[in-house]
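1. the sequence and its predicted three-dimensional model are supplied below.
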Amino acid sequence: MSNHLSLLPAWDDAEGVRRASDLFLATYGSRPDGVWAAPGRVNLIGEHLDYNGGFSLPFALPHRTFVALARRDDEFVRLVSDLGADEPWTGSLDDLGPGRAAGWIAYAGGPAWVLRDEGLPVGGFDAAIASCVPLGAGLSSSAALETAVALALDELFHDGTLGADDAGRTRLAAACVRAENEVAGAATGGMDQAAALRTTAGHALLIDSRDASVRQVPLDLDAAGLAVLVIDTRAPHALADGQYASRRAACERAAARLAVRTLCEVADPEAALARLDDPEEVRRARHVFTEQERVRRVIDLVSASRLSKIGPDLDGSHASLAGDYEVSCRELDVAVSAARDAGARGARMTGGGFGGSAIALVERGAESRVADAVASAFAEHGFNPPAFLVARASAPGGRVA
């Protein structure tokens, strides 16, 4: 990377444990019972399909959120983080429920309220949070926080029963989705939580959101001579401001008109589009139908060790997200265009949109050249300088100390 470019660092476990444990000790005057971590994610393809009954193909990043946590003998909860909060938060488990918790507290404490609501013997706890998952970058910092807390609570209050196998982790992921939807008020699907809990290192995770089933897909970028460059546009990114929810609502209306539960159940997309008469619903549904086909093609190519051929589908995904789904922004469009002009095989926005990050599939060794080109384009447009990381398919969440 050039000296003027900002590279987003990933902490190793020792660094993350130190940061979270030191914050815990400084805040509460004692040592935690343990430290748990969960990763952010990048989605290779399959955007806005998790709540439409479709496929997605995320993989875990090496960037993780670390949670030092200790069990209490009462119903009180104390939370502190390095996420910019000035003072520790103190309240009860009831204070973490829908309509009561807000901001980062909803993501950190929401899983506790949901797990207790679902019958797990969750009590009070103290937690300290340290994270190197970029905030607001569309890399799922919220799910990393939720799932790290959920893993800690499961182990300390439930003997780690749920975190021990995929069936239990599926339940934990679902609880974290409830926390994000009901407590934080973000109408997201389940892709992010599944990626944080159910991936394996060196693999992407093919998620079928119809039944939450998954398949591990080997993702050997090195063998293909390729890299995934993540471009954090530093553009504002928020999912709870109504834009994300409005896209989901439009898809649900279209599905209802077509008499299916979710849009990806439609057998004849062309005929279905002809039956819809609301222009917005047509555009949203068309993205869902075409994105599902792109995911299928990418899976076939990756499974056949033809990773270098997925570029056109990455490009097509961005065009659909920008046009039919209208979730891109100027910064994302410039990042994608500049990366392609600099030689990327394909590029697209990733995550919920309205800011956040883009990904570019580049030749191994070309990361700096492509990043330089994107940074120069941002400067020409007067945007804030972007940040970059090279994504590697990493491990799921778990206890690290």
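-> Noted; the coordinates are in hand.
2. please count neighbours and contacts with C-alpha atoms only from this point.
-> Noted.
3. and the closest residue to residue 324 other than its chain neighbours, how many neighbours does it have?
-> Nearest residue to residue 324, sequence neighbours excluded (Cα to Cα, 6 or more residues apart in numbering): residue 283, at 4.6 Å. Residue 283 has 20 neighbours, counted by other Cα atoms under 10 Å.
4. also residue 232?
-> 29.
5. the residue nearest to residue 324: which element?
-> helix 279-303 (DSSP states H and E).
6. elements contacting that helix?
-> strand 55-56, strand 213-218, helix 243-257, helix 269-275, helix 311-323 (3 or more Cα pairs under 8 Å, 6 or more residues apart in numbering; DSSP states H and E).
7. report all helices and strands that the last one contacts.
-> Applying 3+ Cα pairs under 8 Å, 6+ apart, one finds that helix 311-323 makes contact with helix 279-303, strand 346-350.
8. follow-up on the earlier one: is it correct that the residue nearest to residue 324 is in contact with residue 321?
-> No: the criterion here is Cα atoms under 8 Å, and residue 283 misses it with residue 321 at 9.9 Å.
9. next helix or strand past the helix or strand encompassing residue 149?
-> With elements taken from DSSP H and E, the one containing residue 149 is helix 141-158. Following helix 141-158 in sequence order, the next helix or strand is helix 166-178 (DSSP H and E).
10. buried sites along that next one?
-> 168, 169, 170, 172, 173, 174, 175, 176, 177, 178 (16 or more other Cα atoms under 10 Å).
11. show residues contacting it.
-> For helix 166-178, the external contacting residues (Cα atoms under 8 Å, 6 or more residues apart in numbering) are 110-111, 114-115, 143, 146-147, 150-151, 161-163, 188-190, 193-194, 197-198, 212.
12. which of these are buried?
-> Among the contacts of helix 166-178, those scoring as buried are 110-111, 114-115, 143, 146-147, 150-151, 162-163, 188-190, 193-194, 197-198, 212 (criterion: 16+ other Cα under 10 Å).
13. ok, and here's another one to check against it:
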Amino acid sequence: MRVVEAFRGAYAAEPATVWRAPGRVNLIGEHTDYNDGFVLPFAVPWGVTAALSPRTDGTIRLMSLQSPGDPAVISSWDGAKGWTRYVVGVLAMLGSRTQGADIVIDGDLPAGAGLSSSAALEVVIGSALNAVYGLGLTPMEIALLGQKAENDFVGMPCGIMDQAASALCEDGKALFLDCRSLGFRNIPLDLSAHGMRILIIDTGVHHELADGQYAKRRADCESAARRLGVAALRDVTDLAGALSVLRGDERKRVQHVVTENHRVEAVIGLLRAGAVAEIGALLNASHLSLRDEYEVSSPELDVAVEAAVRGGARGARMTGGGFGGSAIALVAEERVPAVRESVQAAYAERGWKEPRFLPATPARGAHEVAL
């Protein structure tokens, strides 16, 4: 295993443990997590692997095979820069429960695809530290630790969905998560049994200002909730009444969040009934809502979705935070070539770089890798 070989080369020792945590795709339930709502992600086969050993002097030595060079030595939280903030943030949140670590990171998540490499990195570090220090944390507590690191240390006001998916998902299943109670169930998502596939369409585009726009959407939701007198938009039960007293951006955000929560529940009902192909219409509706009400899509995502449906997909939508990244399409196996060709043609017509296509199989969450 190359992460172990790199660890030996960097630190002249064997790692105490090796863990792997996956990225995720969100089937449906976008921008609902920080509104105490419902989400339905699943883990993807790609992720982040970490070889790690504990230290006793409070120092963090850190190296990534995707950023080759000598190990970074971090002796204070202020020393973290760039991607290392996600790793150091987890250690910072644990405080005196750990005394540093030697770490080598290896990842195979497609860069920039919006498959949540940051959450995978947080979860794999939290899981490995939990193992070597005997912290006794549950997978959900590790997910919450990663979220806290991203919120409080990195400064990104994300919800819990990405970290929960990385920590809790099971093979062949999607994770139904109530982001308020943190109750969850793994829902069978056996695509091949129904002759279906979920195709990730990686646009290769990430527009600037995305992080600031994400924070703006969250602020819109919080101000709308205050205006409506509810703890979170998940508590809005009279949508028509709520929309009648709101204006502008707040009105649009509420429209999306409330209807998206209903779409999550509807998709779960269809999956339980074995009507996998029928969720396509709900994916389409989700994309339109994200485009028009939440305003987090992009031209590249819109074209990918429209071309996929035109090529024969049962449904498609942008996935992730938005402003670029990836779309997903629900496609019958025999229609996959036609969908790819349709999207490729639409991009070529506009002079855009050809997108990547990745078949998404629901995968296992964080787990220890045998040495």
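-> Looks like it came in fine. Quick caveat: nothing in here was measured; it's all calculated off a predicted structure.
14. re earlier: give me the aligned partner of the residue nearest to residue 324 of structure 1 over in structure 2.
-> By TM-score structural alignment, residue 283 of structure 1 lines up with residue 252 in structure 2.
15. quick check: its match vs residue 295 of structure 2, distance?
-> 9 Å (Cα to Cα, to the nearest Å).
16. can you check residue 85 of structure 2 too?
-> 29 Å.
17. repeat for residue 332 of structure 2
-> 29 Å.
18. before we move on, what about residue 194 of structure 2?
-> Separation of residue 194 of structure 2 from residue 295 of structure 2 (Cα to Cα): 33 Å.
19. for the residue of structure 2 most remote from its centre, what are its contacts?
-> Largest separation from the mean C-alpha position in structure 2: residue 12, at 34.5 Å (Cα atoms, centre = their mean). Residues near residue 12 of structure 2 by Cα under 8 Å, 6+ apart: none.
20. and the one 4 residues further on, by the same measure?
-> Under the criterion of Cα under 8 Å, 6+ apart, the contact list for residue 16 of structure 2 reads 51, 52, 53, 54, 132.
21. map the last one onto structure 1.
-> Think residue 132 of structure 2. Using TM-score structural alignment, residue 132 of structure 2 lines up with residue 156 in structure 1.
22. what about its match, neighbour count?
-> 18.
23. hang on, it packs against residue 68?
-> No: between residue 156 of structure 1 and residue 68 there is no contact, the gap being 11.8 Å when judged by Cα under 8 Å.
24. who has more neighbours out of residue 194 and residue 295 of structure 2?
-> Relative neighbour count places residue 295 above the other of residue 194 of structure 2 and residue 295, with 18 against 14, counting by other Cα under 10 Å.
25. structure 1: which residue goes with the more buried one?
-> Counting by TM-score structural alignment, residue 295 of structure 2 lines up with residue 326 in structure 1.
26. any idea which residue sits dead centre in structure 1?
-> Centre-nearest of structure 1 using Cα atoms, centre = their mean is residue 140, 2.9 Å out.
27. I'd assumed residue 41 was in contact with it.
-> Yes: contact criterion Cα under 8 Å: residue 140 of structure 1 and residue 41 qualify, at 5.9 Å.
28. whatever residue of structure 2 lines up with residue 54 of structure 1: how many residues sit nearby?
-> Mapped onto structure 2 by TM-score structural alignment, residue 54 of structure 1 lines up with residue 37. Burial of residue 37 of structure 2 is recorded as 25 neighbouring residues (other Cα under 10 Å).
29. looking at it, residue 37 of structure 2 is touching residue 182, isn't it?
-> No: using Cα under 8 Å, residue 37 of structure 2 is not in contact with residue 182, being 10.1 Å away.
30. what do these two both touch?
-> Counting by Cα under 8 Å, 6+ apart, no residue touches both residue 37 of structure 2 and residue 182.
31. so what's residue 361 of structure 1 closest to, chain neighbours aside?
-> Closest to residue 361 of structure 1 by Cα to Cα, 6+ apart is residue 228, at 4.8 Å.
32. contact partners for residue 192 of structure 1?
-> 40, 41, 58, 140, 143.
33. make it 6 Å
-> residue 143 (Cα atoms under 6 Å, 6 or more residues apart in numbering).
34. three-state assignment of it?
-> State at residue 192 of structure 1, reduced to three classes by DSSP: H, G, I helix; E, B strand; the rest coil: helix.
35. mind checking what it lines up with in structure 2?
-> Match for residue 192 of structure 1 (TM-score structural alignment): residue 162.
36. now residue 300 of structure 1
-> Matched to structure 2 by TM-score structural alignment, residue 300 of structure 1 sits across from residue 269.
37. check residue 133 of structure 1 too.
-> Using TM-score structural alignment, the equivalent of residue 133 of structure 1 in structure 2 is residue 109.
38. how about the secondary structure of its match?
-> coil.
39. mind listing what it touches?
-> Going by Cα under 6 Å, 6+ apart, residue 109 of structure 2 touches 46, 47.
40. about what we covered before: got the helices and strands packed on helix 311-323 of structure 1 as TSV, with distance to residue 260 of structure 1 columns?
-> TSV is the format used below for these (distance: least, Cα to Cα, whole Å):
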stretch	distance to residue 260 of structure 1
helix 279-303	12
strand 346-350	27
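41. count the residues that sit near the aligned residue in structure 2 for residue 90 of structure 1.
-> In structure 2, the residue paired with residue 90 of structure 1 is residue 73, using TM-score structural alignment. Applying other Cα under 10 Å, we find 14 residues neighbouring residue 73 of structure 2.
42. how close does the helix or strand where residue 73 of structure 2 lies sit to structure 1?
-> Here residue 73 of structure 2 sits within strand 67-74, counting by DSSP H and E. Once fitted to structure 1, strand 67-74 of structure 2 is off its aligned match by 3.2 Å on average (mean Cα distance after the TM-score superposition for structure 1).
43. for that strand, list every residue counted as buried.
-> Buried, per 16+ other Cα under 10 Å, within strand 67-74 of structure 2: 71, 72, 74.
44. any idea how far residue 98 of structure 2 is from residue 14 of structure 2?
-> Residue 14 of structure 2 sits 19 Å away from residue 98 of structure 2, going by Cα to Cα.
45. of the two, give the one with the bigger neighbour count.
-> residue 98 (21 against 15).
46. contacts only, for that one.
-> Counted by Cα under 6 Å, 6+ apart, residue 98 of structure 2 has zero contacts.
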